[in-house]
Structure formats: structure tokens, C-alpha cells
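Novice: All I have is the shape, not the residue letters:
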């Protein structure tokens, strides 16, 4: 059984974690083992109507038969979170894809974790792992109100390593005070809403490359570099397709009979990552880091486009 396979899971538990946040316990419908995963991994929940949503795994990675995810009710969303909150019941079965990890925790002697709102979910198993290996770590966790912040009781066992900052009580997170100056061996992991991640990037602008890593739950608000059509050569097929403005590379190659595995179609899950053999991608995803973008040897074809008139893909 591989993590890339789709499977059916059953809802074994539902728990209210805070105002607006519901956690789900998921087990394999056939009672079997679920794929192993590492901190930072996410899964796809395939909901009725073919809708797919991505959620970080936030439970015990050593429990081979149970996953935990947490779902924030998003009134302005596309309906998936409302369906989970209002209609998904214990005993129901849904589809599951993954796990996949675009936000891996790398070994380090010291970690600084920054979380905002539901962004706490991928950080929870990272903290567990940091504790397990004896690493030094601290967490700065912000939210709109204390009542809206999930898993605070679970985090309380860590004492003063965790700082909880409700905005209505204490204001915005003091990122400069928390991060301090770069120190050798320190890694920074952040997850949360776009304004928080922008502030984190600005605060950590002087940190060495590779030491700060963030994960987004929503796509970057970026426009294309090129506003005209471009060609995509499919190296394995030996054919070429045209990608017009307003159409994705993913859809254009599908029209040519090449199906690329995809999920979110927003550049946030990494499922459709494709090797680039020639040309310069216009990266519009929220998965690849700056070094991966600069290498220009892969792209997420659901949202990314081309800087120049032609790309060659390993398809």
C-alpha cells in the first residue's frame, strides 16, 4: 500500500476543538493499516460531488490505524468545510488520498514554530517529533480570540515553551522578539493566514537560505508574467499543445489525452508537480520554496504557466 493510492476511510470520531474547528478521527474502512506519514504531511478528503479538500495530519504518527485532521468552518469558502461540520457523521465513509508532504520537518538542534489559527495543525506533530529527539523548541501561536484557538489544552502540557497570543487580548504576534537574531542550527517553521506569513517572511528576511519554511492553505495572490498563449511540448508523446490565456496547463494537456494526477487545482497541495525539461516556468503555486523555483526543473501545472513562448515537460 502506497501513500499515493486513494482509499476509503470511515469517520471514527468527531470532536469540537474550538469555536469553528472540528477534528475528525479517520480509520480505514476495511479495518486495515493506514500509510505511514511524517510531520507536515497532508491528506485529501474526497467529499460527495467529487469535491476534494486538503487537511494537515495532526494526530499520532505512530498510530498506524488512525488519522486525525482538523477542519475550520469557513463561511466564505466553497462549501466543503460547512458540509464536514454540518453533515459528516461518525460512521460515514469518504474517500482519502495521500498522504503527501510538501512541508517536511528537517533534522535540527533547535526549532522556532509560528502558527496562526488553523495553521497550528501541521505544527502539532512537529512539536511531538522535536520533543522525541530532544531538540530545543518554542512555539508562538496566535489567533483572533482564545476561544477560536484549537488544541490549546493539548499544548498546555509543554508549559512555557508555548506562548498563546489571542489578538483581542494581546494584539499581533511579536515576531521580531520571538525570532531574535539568526543562530546556527535553528530552523523556523510557520503556517497560518497570508498576512502572518508575509510578516514572518519580512521579519526573517536576513536569515540564511533554507532555514525558514512556511506552508499556505490558500493560493498566492499572483498574476501571470505572460498574458499571451504559449506552447507546451510533451516530450514523451512527441506532441505540442497551445495553452491560451485563462486556461491551465493541466487542462490543456488533458485535452491532448495526457492525464496528470491532480487534487486542489489551486497550487496548494503539490499533487500535480511535473518535471520541466526546458523553458522557464512562471511559478504561481504556494508549495515550492525559492530555491526550487529558481532551479526551474519542475512546476505545478494546475496554476503555473510559462515565462517564455515554450515549455518542454516530461509528459
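Specialist: Perfect, I can see it now. Worth saying up front: this structure is predicted, and the values here are computed from it rather than measured.

Novice: contacts and neighbour counts: CA atoms only from here.
Specialist: Will do.

Novice: contacting residues for residue 196?
Specialist: Neighbouring residues of residue 196 by CA atoms under 8 Å, 6 or more residues apart in numbering: residue 116.

Novice: can you pull out the helices in the chain?
Specialist: 80-86, 120-133, 152-155, 167-170, 175-179, 194-203, 249-255, 290-295 (DSSP state H).

Novice: quick one, longest strand in this protein?
Specialist: strand 6-18 (DSSP state E).

Novice: just checking, what packs against that one?
Specialist: Where contact means 3 or more CA pairs under 8 Å, 6 or more residues apart in numbering; DSSP states H and E, strand 6-18 is packed against strand 21-28, strand 93-100.

Novice: what about versus this one:
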């Protein structure tokens, strides 16, 4: 089989129809700006006003969401604006690296936040001791290190692949699985590493989330008063909504692509977890959280921040 020295690929995007390109450009630009400014506002509000572990993790999640959506959307918008589908080989590998990095980091942060809610509801008397600043800092640091190593490994393994003359990627970003399908060389090791990473780095945290919430639900059911149950559930409702949205959209991508066997269908479904989920997260946390609502008002100068915070931690690593 004839192999060529690859210098660039073609991203086919979401549609081949020229008349749809302005609509797609405007829609994605709007969603991107909402996602970036919404998550940036969360970071700016949390840092000076809210100093509990939950909000520390939320600020990190917002930062990751900004980076996650910025990995794919700006290149897509640039391609539509310039009417070019070209992406260089180096840029494609770089995009894969950061896409894997921030996607898995999202999973890790959601699992860490689930553990935080588990300790807060199931072991409230030990919360300040267990979720101390040092542990919170280490949880975030270890998550970054593991995700960086995983992303680096998979990106370096992609570099060793050889490609044939067919260089069209039916997606709006360089997706690892699509790259492996285009390769002419043996991809057994790449697929093995990819699936092992999916099982341990995505499935493992998901099992942890399920375990945490099973214990949370059990503890809430043990509360006698209806008001107590409502207060306990409200402390984790926002996070549970984000977890459900993220995992349901990810699951929807793979189920839809498996059912239709269409790469273009998979690309369309991928919009949900790469763009829509980061855009909706700030709304979910701000609309369902009274502390966030008050902090937003204080940040915007409409109200002085005078309400008590139950747990205030002064130092963060």
C-alpha cells in the first residue's frame, strides 16, 4: 500500500452545504462565547468570595471547561471563516493531546466533587478534617498529573502511525478514533491503550461517582424530616445535574455512532459534550445554588456579601 509523508489533514466539519456555514458559524460562536464568559464569571466569583472545597473544585472545573471548548471550537470557526478545511499534522496531534487531557480531567474533577459531596452528607462531622486544603490541592494535582501522562502517551503513540493518501476527517476536530481509522499502519497498540484508558480513567471515576451517590441517597433516605431531606439533596443537586448531562451526552455520542455507523452523525453528537455541556454548566451551578446567586450579585455590585459561609478554609495549595 502506498504511504505518503503526511503534512496536513482535511476537517470536513458538520455539513457540506455552503448555505449552512454562516448559520453554523454564528451558532458555534454564540455558544463558545457563552461557555467562555460563563465559566470565567464562575471563576471570578468563586475565588474572592466562596472558600469551601466544593467551590474550589468548581473553579477548577470551570477552568477546564474553558480550555476544553477552546481546544476545538476556535479552529472550527477559523476554518469556516477562511473557507478552508486544512489542519496540519502537528496541529492535529496537538488538538488530540489537549482534547484527551481536558476531557479526562473533566471526568476526574466530577468524581472528586462527588467524593466531596459524599463526605459532606454522609460524614458531616468529619468534613472539615477530611476535606482539608492539603487533600483538596493534592486531589487536583494528582488528577492533572495522571491526565497529562495519559494524554502524552496516546499522542506520542499517534505520532508513530503512517497514513495513506485518504486524509479526510469526517469531524470538526481531530478525534483520536477517527485518526486511527485513517492509519495504514498497525493500530493494535493504539486501540489497546485507548480502550484501557477509557476503562480505567473514565469507567473507574464513574464507578466512584455511582458509589458516592448510592451512599448519599441512602443517607438522605435516613433523614426523618422532609425539610432535612430537601436541604441535603439541594447541596448536591447541581453537581448531580452536571454529572448526568456530561455522561449522558458522552454515552449518546457512542450509542448514536454505533447505531447509525455514520462518522458525520458522531461528529454532530460530539457537539453535546464538547460545546453544549461546558456552556450549560455555569447556568446549572448558578441557577440551583443560592450561595452562587448571592456571590454573583455581590460581584456585580448589587449586594454586599454578608451572609455566613458554613465552612471557610483560609489556605489552598
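Specialist: Structure received. The shown structure was predicted, so the numbers you read here are calculated from the model rather than taken from an experiment.

Novice: So after superposing, what's the score?
Specialist: TM-score of the superposed chains, computed with TM-score structural alignment, normalised by the length of structure 1, equals 0.22; 121 aligned residues with a CA RMSD of 6.8 Å.

Novice: Name the stretch among the helices of structure 1 that sits most buried.
Specialist: Of those, the one with the most neighbours on average (mean count of other CA atoms under 10 Å) is helix 120-133, at a mean of 20.

Novice: who does that one touch, helix- and strand-wise?
Specialist: For helix 120-133 of structure 1, the helices and strands in contact under the criterion 3+ CA pairs under 8 Å, 6+ apart are strand 110-116, strand 136-143, strand 186-191.

Novice: before we move on, the earlier item: output the helices of structure 1 as CSV; include the columns distance to residue 42 of structure 1.
Specialist: Shown next, in CSV, are these (distance: least, CA to CA, whole Å):
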stretch, distance to residue 42 of structure 1
helix 80-86, 16
helix 120-133, 8
helix 152-155, 20
helix 167-170, 27
helix 175-179, 26
helix 194-203, 19
helix 249-255, 22
helix 290-295, 20
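
Novice: Nearest to residue 310 of structure 1 among these would be which one?
Specialist: Residue 310 of structure 1 lies closest to helix 249-255 among these, at 11.8 Å (CA to CA).

Novice: so what secondary structure elements neighbour the closest one?
Specialist: strand 239-243.

Novice: buried stuff in the strand it packs on?
Specialist: Applying a neighbour-count criterion of 16 or more other CA atoms under 10 Å, one finds 240, 241, 242, 243 buried in strand 239-243 of structure 1.

Novice: Next, the buried residues of the longest strand of structure 1.
Specialist: 6, 7, 8, 9, 10, 11, 12, 14, 17, 18.

Novice: can you give me the helices in structure 2?
Specialist: 21-49, 53-82, 89-122, 127-130, 133-159, 176-182, 188-197, 204-221, 226-260, 263-271, 277-287, 290-299.

Novice: would you list those in TSV and tack on mean neighbour count and distance to residue 10 of structure 2?
Specialist: What follows is the helices of structure 2, written out as TSV (neighbours: other CA atoms under 10 Å; distance: least, CA to CA, whole Å):
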stretch	mean neighbour count	distance to residue 10 of structure 2
helix 21-49	17	16
helix 53-82	20	10
helix 89-122	21	10
helix 127-130	15	50
helix 133-159	16	17
helix 176-182	16	12
helix 188-197	14	22
helix 204-221	17	34
helix 226-260	16	21
helix 263-271	20	14
helix 277-287	20	26
helix 290-299	18	43
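
Novice: Next, give me the two most distant ones among the buried residues of strand 6-18 of structure 1.
Specialist: Across the buried residues of strand 6-18 of structure 1, no pair lies farther apart than 6 and 18, at 29.9 Å, counting by CA to CA.

Novice: okay, which residue is most central for structure 2?
Specialist: Relative to the mean C-alpha position of structure 2, the nearest C-alpha, by CA atoms, centre = their mean, is the one of residue 106, at 3.8 Å.

Novice: Distance check, it against residue 246 of structure 2.
Specialist: 9 Å (CA to CA, to the nearest Å).

Novice: same thing with residue 176 of structure 2?
Specialist: 19 Å.

Novice: same question, residue 68 of structure 2
Specialist: Taken as CA to CA, the span from residue 68 of structure 2 to residue 246 of structure 2 is 13 Å.
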